[in-house]
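Participant: Here's my sequence, what's the structure:
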Amino acid sequence: MTYDYCVIGGGIVGLATAMELLERTPSASLILLEKEDVLSKHQTGHNSGVIHAGIYYAPGSAKAELCKRGAQATKDFCSEHGIRFEVCGKLLVASTPLEMQRMQALYERSQLNGLNVERLDASELQLREPNIVGLGGLFVDATGIVSYREVCDAMANVVRLKGGEIRLSRQVTGIKETADWVSVDTESETSTARQLVVCAGLQSDRLARLAGISIDHQIVPFRGEYFRLPPSKDSIVKHLIYPIPDPELPFLGVHLTRMIDGSVTVGPNAVLGFGRERYRKWSVDVRDVAEYASFPGFWRTVGQNLRSGTTEMRNSLFKKGYLEQCRKYCPSLVLEDLLPYEAGIRAQAVMRDGTLVHDFLFAQTPRMVHVCNAPSPAATSAIPIGTMIVDRMLRAH
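Facilitator: This next block holds a predicted model:
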């Protein structure tokens, strides 16, 4: 059968894109292909469930605008579909004089982004969160928490109700574009569509190459390792607790996250992964490692981030170092509080010159759009990202 649209990828960006395509073109036929036997199995299903407000992003940038719009769209979607979410707010805690300077810069950025952010001194911080210490903090009231797996299930229901097909366990083995259509081969069937969008996350570069697109980047997996606190400490904080991030580093630092099920997690760090979809510690995919080890950009990235990478790896090996990252702002935590929790893996696009891609990256042909990099806060921003992708597709025709 020939469809109007084919979407590859059953994470939140792929589902949001499928939903938007059917909203904008109600009579269109659409098929979504997902290689796993469930939706949202990888990045979407392993993130911390935060609805970000957008405090970190450069004013006027696509990320800042998409995050702000996405946070509201996510809350509206949850309200419409009966999905539980909570707007608990986020506290960013400064532990050193240098972090106080960075905190001021973040506050100024937040004002340019039009966010409601409150500055707290040490005593106000302690009053707001008795178990947290710091020289000061920023309170972002719009930050929330949700289960993105539940969001994805609801999006899938919308796609089906609007006439879209979702087929699971469909590993894509070939993509061919002609002047009039794109054919997508899986191990069991071939689907043909007038237009194709690929939202493949950890496999995005491989599918771009499979489609014959010349790209200059490689996906390198970074593990985000988490712990959870024991149930006796589920009420240790009222809000999400984040450190003030180092602007020189690509990740936000270890934080305390209240989850929508009532538990509290600690994490994540950011260490090199030994497999794109290997979540257990020390689990290795030889193909994945060989692929990024043969990419010159990987070694340039290692060289540029050697110091921070070594620290992250040491803290991964020795739980005490990981704990100290948390004790800077939550000194009551002890080693016994860090209970096992499943890791996540971030698909980080790395350019040939070693640059980490922090913004959205697309590859487009007359009949295909490949989402090559959809960085955090992609889950929060998924609904407007889907709109942006559909705009690209419809402009091409």
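Participant: Going by C-alpha atoms from here, please, whenever you check contacts or count neighbours.
Facilitator: Fine.
Participant: Would you agree residue 45 is in contact with residue 148?
Facilitator: Yes: with contact defined as CA atoms under 8 Å, residue 45 counts as touching residue 148 (6.6 Å).
Participant: Neighbour count for the two, which is higher?
Facilitator: residue 148 (25 against 19; other CA atoms under 10 Å).
Participant: From residue 206, how far off is the more buried one?
Facilitator: 25 Å (CA to CA, to the nearest Å).
Participant: and what of residue 345?
Facilitator: 17 Å.
Participant: the more surrounded of those two?
Facilitator: In this view residue 345 and residue 206 are compared by other CA under 10 Å, and residue 345 has more residues nearby, 26 against 16.
Participant: So the more buried one sits against residue 44, correct?
Facilitator: No: under the criterion of CA under 8 Å, residue 345 makes no contact with residue 44, lying 9.9 Å away.
Participant: Number of residues surrounding residue 174?
Facilitator: Neighbours of residue 174 under the rule other CA under 10 Å: 15.
Participant: What sits closest to it if chain neighbours are left out?
Facilitator: Nearest non-adjacent residue to residue 174, counting by CA to CA, 6 or more residues apart in numbering: residue 185, 4.8 Å away.
Participant: Number of residues surrounding that neighbour?
Facilitator: As a burial measure, residue 185 scores 17 neighbours (other CA under 10 Å).
Participant: ok, now which ones touch it?
Facilitator: 172-175, 191 (CA atoms under 8 Å, 6 or more residues apart in numbering).
Participant: Mind telling me what element the nearest residue to residue 322 once chain neighbours are set aside is part of?
Facilitator: Residue nearest to residue 322 in three dimensions, not counting chain neighbours: residue 315, with 4.8 Å by CA to CA, 6+ apart. Per DSSP states H and E, residue 315 falls inside helix 306-317.
Participant: I'd like the structure of this one too, to check against the first:
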Amino acid sequence: MSRQLKLGAILTGVGTGQADWLSPEIPGDASVNIDWYREQARQAEAAKFDLVFIVDSPYITPDSAPHYLNRLEPLTLLSAIAGATSKIGLVATLTTSYTEPFNVARQFASLDLISKGRAGWNVVTTGLEGAAGNFGREEHIDHTERYRKAREHLEVVQGLWDSYEDDAFPRDKQHNRFLDPSRQHRLDHKGEFFSVTGPLNIARSRQGQPVIFQAGISESGRALAADFAEGIFAGVDNFEDAQAYYRDVKRRTAQAGRNPEHVVILPGIAPIIADTDEEARAIERHLHGELDLDKALVHLGRPFNYHDFKQYPLDAPFPELGDLGSNGYRGHAEHIKQVAREQQLTLRQAALRFATPFSHFVGSPQTVADEIERWFVEGASDGFNIRVTAPSEFKAFTERVLPLLRAKGLFREEYSHDTLRGHLGLPVVENRHTLARRVDAGLKIPA
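Facilitator: Below you'll find the predicted structure:
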């Protein structure tokens, strides 16, 4: 089979759930322990995963999940992981709302060179309104404005990444010729949000540019993904919604004049694997039974800028929230409202429903492998992002499920590339200035 599953490992240290960190397998300092991260990344690479993914956000409260409270900055972390691995892709989250394009372009270009072409940027606009106070603002940037800013930010960053053509540095010591100035290009961008002269002071990597990822499910998020994303960490929680999202994003990508096959959609999942389906379901029920309702209510409030849900009756219908959440994680907030309304959930039911990671993949190794195959073959995903918590749970996936997927011909036995673009089947991005010169010369343009 030519089409292959793409797999990512989400490394979250002590965990984004309520009680992940209580596992005896997880060090209490895992989120700031570089040795823990390196070991998990090595395990993912040994299993031939495409990438490891580091989540991030610039705002916390005392009620934030343990991993959010004390964690390493993603690009610093991935630079350290780069030296401990050689093949696996390295993807970090960074906001466009509270960063400058020049710095972002330089940071990711550096990671791309350090890792020899394995970097990826998960572009977010920051849904937490409290982040504004950490960057000198009284109010969070409006949702619509955030996405306009994200578009311009991306255009500037990608323009800066093309500051140097691939042959810009002859490094000819005999003739004292380090740079070919004709292959260096200023950007001279002046837009609504940014004014950037350029050029960037770092060359391109073997993969041309870092891979652009995106995770939004709102209308604005989908539109941004159609124009820019090469990978999407989709937030869906059932097969039908995943199929609809997959079709919608691929359609939008084609309408934007891009090849839909050059966008890989990877929902995040947390498989529960046991010897039998019954045992796995029992584990799932046990995990749900141990949920702390107060913490579940806090977790429910995060997409609504940590709205206090404790003020409402637990067993009354999910409260009417109006536009609350529209300037935060809009897509996630609207999804919660919609599910609660359509399924007539009480507040208690909604809190428990959304307090746990998506665990649709529950059962024996064969059951989980078969469900992964169904999603992949029937157009619900191009692969998955697997949440890594306790090492034994990740080991159960890599040692018991992956062999079944390989037997189905769905996943690689060995790496055939050593760049992130190569793993994901994405083309190397040709420098725009080189491309323009080829067009001017009437030369054939690669597909």
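Participant: Work out the TM-score between the chains.
Facilitator: TM-score for the superposed chains, counting by TM-score structural alignment, normalised by the length of structure 1: 0.29, backed by 199 aligned residues with a CA RMSD of 7.1 Å.
Participant: Please tell me how far the residue nearest to residue 322 of structure 1 sits from residue 152 of structure 1.
Facilitator: 33 Å.
Participant: Between those two, point out the one with more neighbours.
Facilitator: residue 152 (23 against 19).
Participant: Nearest residue to the more buried one in space, please, no chain neighbours.
Facilitator: In space, residue 152 of structure 1 is closest to residue 12, 5.8 Å off (CA to CA, 6+ apart).
Participant: Quick check: the one you found touching residue 44?
Facilitator: Yes: the criterion here is CA under 8 Å, and residue 12 of structure 1 meets it with residue 44 at 6.2 Å.
Participant: now the helices for structure 1?
Facilitator: Assigned by DSSP state H, structure 1 shows helices spanning 12-24, 43-46, 62-81, 97-112, 122-128, 148-161, 204-210, 286-293, 296-304, 306-317, 319-327, 382-395.
Participant: Of all the residues in the longest one, which ones are buried?
Facilitator: Residues 63-75, 77-78 are the ones in helix 62-81 of structure 1 that count as buried (16 or more other CA atoms under 10 Å).
Participant: Mind naming the longest helix for structure 2?
Facilitator: Assigned via DSSP H, structure 2 shows its longest helix as helix 143-161.
Participant: what's the neighbour count on residue 317 of structure 1?
Facilitator: For residue 317 of structure 1, the count of nearby residues is 11 (other CA under 10 Å).
Participant: mind listing what it touches?
Facilitator: Neighbour list for residue 317 of structure 1: empty [criterion: CA under 8 Å, 6+ apart].
Participant: cool, residue 144 of structure 2 as well?
Facilitator: Taking CA under 8 Å, 6+ apart, we find residue 144 of structure 2 in contact with residue 220.
Participant: and the gap between it and residue 244 of structure 2?
Facilitator: 24 Å.
Participant: Check residue 105 of structure 2 too.
Facilitator: Taking CA to CA, one finds residue 105 of structure 2 at 33 Å from residue 244 of structure 2.
Participant: How about residue 43 of structure 2?
Facilitator: Relative to residue 244 of structure 2, and taking CA to CA, residue 43 of structure 2 is found at 33 Å.
Participant: repeat for residue 53 of structure 2
Facilitator: 25 Å.
Participant: Compare neighbour counts for the two and give me the winner.
Facilitator: residue 53 (26 against 13).
Participant: Hmm, residue 90 and that one touching each other?
Facilitator: Yes: between residue 53 of structure 2 and residue 90 there is a contact under CA under 8 Å: 6.4 Å.
Participant: Buried residues, the longest helix of structure 2. List them.
Facilitator: 143, 146-150, 152-154, 156-161.
Participant: List just the nearest of those residues to residue 279 of structure 2.
Facilitator: residue 143 (43.7 Å; CA to CA).
Participant: Could you measure from that closest one over to residue 152 of structure 2?
Facilitator: Noted for residue 143 of structure 2: a distance of 15 Å to residue 152 of structure 2, by CA to CA.
Participant: Mind checking which of residue 12 and residue 44 of structure 1 has more residues around it?
Facilitator: Ranked by neighbour count (other CA under 10 Å), residue 12 of structure 1 and residue 44 place residue 12 first, with 29 against 25.
Participant: From residue 240 of structure 1, how far out is the more buried one?
Facilitator: For residue 12 of structure 1, the distance to residue 240 of structure 1 (CA to CA) stands at 23 Å.
Participant: so what's residue 392 of structure 1 up against?
Facilitator: residue 369 are the contacts of residue 392 of structure 1 under CA under 8 Å, 6+ apart.
Participant: Equivalent analysis for residue 128 of structure 1, please.
Facilitator: With contacts defined as CA under 8 Å, 6+ apart, residue 128 of structure 1 has no neighbours.
Participant: now it: how far from residue 43 of structure 1?
Facilitator: 32 Å.
Participant: Likewise for residue 326 of structure 1?
Facilitator: 24 Å.
Participant: Tell me which of the two has more neighbours.
Facilitator: Set residue 326 of structure 1 next to residue 43 and count neighbours by other CA under 10 Å: residue 326 wins out with 22 against 19.
Participant: Would you check that the more buried one makes contact with residue 255?
Facilitator: Yes: between residue 326 of structure 1 and residue 255 a contact is recorded at 7.0 Å, counting by CA under 8 Å.
Participant: what touches both of those two?
Facilitator: What both residue 326 of structure 1 and residue 255 touch, as defined by CA under 8 Å, 6+ apart, is the set residue 266.
Participant: isn't residue 252 of structure 2 right next to residue 220, touching?
Facilitator: No: using CA under 8 Å, residue 252 of structure 2 is not in contact with residue 220, being 12.0 Å away.
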